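Undergrad: Give me a 3D structure for the following:
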Amino acid sequence: MDDGVYVGNAGKDATANRGWLLGHFMEQGDPRHSDAVEVKWGVHPRGEQRAQWVQGEVRTALLVLITGRFRMEFPGRSVLLERQGDYVVWGQGVDHSWFAEEDSVVMTLRWPSVPGYAVT
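TA: Predicted coordinates:
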């Protein structure tokens, strides 16, 4: 990693930070440290759901379905992602939650990477 290049495996590396691969929470000097964006590799077994709704979100997010069937919940709206590559984008202030209808893998990008937020 001395050359500024990091090579890893999302499935293995994600376990170290509850799925997050890139963001402000990585050590300074690590190529995965970023104040601009956060990247998460989410592996969710069928039936798993977010314990609580996210409220007062201050970031914008993009979630892309890699495999499975995954439902995003927003106030007054439910979005089902069922084909590889299906995605949803939501902005600042949009409350949300999720539910894995089947074993699912999703990639989430959030920006900016905001210090003070827990790695969740």
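Undergrad: From now on I want contacts and neighbour counts done on CA atoms only, so please keep to that.
TA: Noted.
Undergrad: can you map out the helices along this structure?
TA: Assigned by DSSP state H, the helices in the chain fall at 10-13.
Undergrad: and the closest residue to W98 other than its chain neighbours, what does it touch?
TA: Leaving aside its sequence neighbours, W98 sits nearest to M72 (Cα to Cα, 6 or more residues apart in numbering; 4.4 Å). Contact analysis of M72 by Cα atoms under 8 Å, 6 or more residues apart in numbering lists 78-81, 96-99.
Undergrad: just checking, which of those residues belong to strands?
TA: 78-81, 97-99 (DSSP state E).
Undergrad: contacting residues for the residue nearest the centre of the chain?
TA: Centroid check for the chain by Cα atoms, centre = their mean gives T108 as the closest residue, at 3.2 Å. Counting by Cα under 8 Å, 6+ apart, T108 touches 38-42, 61-64.
Undergrad: another one to check against the first:
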Amino acid sequence: MIYVGKADVDAPPERGWLIGHFMPAGDARHSSDVEIKWGRHPAGERRGEWARNERRTAVLVLISGRFHMEFPERTVVLAEPGDYVLWGVGDDHSWFAEQASVVLTCRWPSLPGYAVPYSGAS
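TA: Here you go, the predicted model:
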């Protein structure tokens, strides 16, 4: 299957996620192996709650803006395009968009049960 799309069009209905278990079976974007997100976050937006008991590995790459990945022991500030952070199983985390930011996130495997509401811009 070949699928051609635009991240800014395809991502919003799934809160930024383009590929993962949550896409309909038979869709080229359905995968239980990986999830990919095109995240556009306005300045001040924060994850609604911490992701706890993480069972996946993930990498987040900054495309533009200034973005904070928060972990219990430290905060990683992504400030230049191409800055990235990788975390794994057991790494509780949250995030905060200091400036309007675009990020690309890949995480694996694709598992249900992690969606939380955004708290929105502060």
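Undergrad: Quick check: TM-score for this pair?
TA: Overlay of the two chains. TM-score (TM-score structural alignment, normalised by the length of the first structure): 0.93; 116 aligned residues with a Cα RMSD of 1.0 Å.
Undergrad: related to what we said a few turns ago, among the contacts of M72 of the first structure, which pair sits farthest apart?
TA: L81 and H96 (14.7 Å; Cα to Cα).
Undergrad: nearest residue to the aligned residue in the second structure for the residue nearest to the centre of the first structure other than its sequence neighbours?
TA: Mapped onto the second structure by TM-score structural alignment, T108 of the first structure lines up with T105. Spatially, and ignoring its direct neighbours in sequence, T105 of the second structure is nearest to L60 (4.3 Å; Cα to Cα, 6+ apart).
Undergrad: now L109 of the first structure
TA: Counting by Cα to Cα, 6+ apart, the residue nearest L109 of the first structure is V39, at 4.6 Å.
Undergrad: what's stretch 12-21 of the second structure aligned against in the first structure?
TA: Counting by TM-score structural alignment, stretch 12-21 of the second structure corresponds to 15-24 in the first structure.
Undergrad: Highest neighbour count among the contacts of M72 of the first structure?
TA: L81 (23 neighbours; other Cα atoms under 10 Å).
Undergrad: what's the closest non-adjacent residue to that one?
TA: Spatial nearest neighbour of L81 of the first structure, excluding adjacent residues (Cα to Cα, 6+ apart): F70 at 5.2 Å.
Undergrad: quick one, what contacts the nearest residue to P24 of the second structure once chain neighbours are set aside?
TA: Once flanking residues are discounted, P24 of the second structure sits nearest to H30: 6.1 Å by Cα to Cα, 6+ apart. By Cα under 8 Å, 6+ apart, H30 of the second structure lies in contact with 19-24.
Undergrad: again, but for A11 of the second structure
TA: 17-18, 37-39.
Undergrad: Tell me the one of these nearest L111 of the second structure?
TA: Among the contacts of A11 of the second structure, and counting by Cα to Cα, the member closest to L111 of the second structure is W17, at 12.8 Å.
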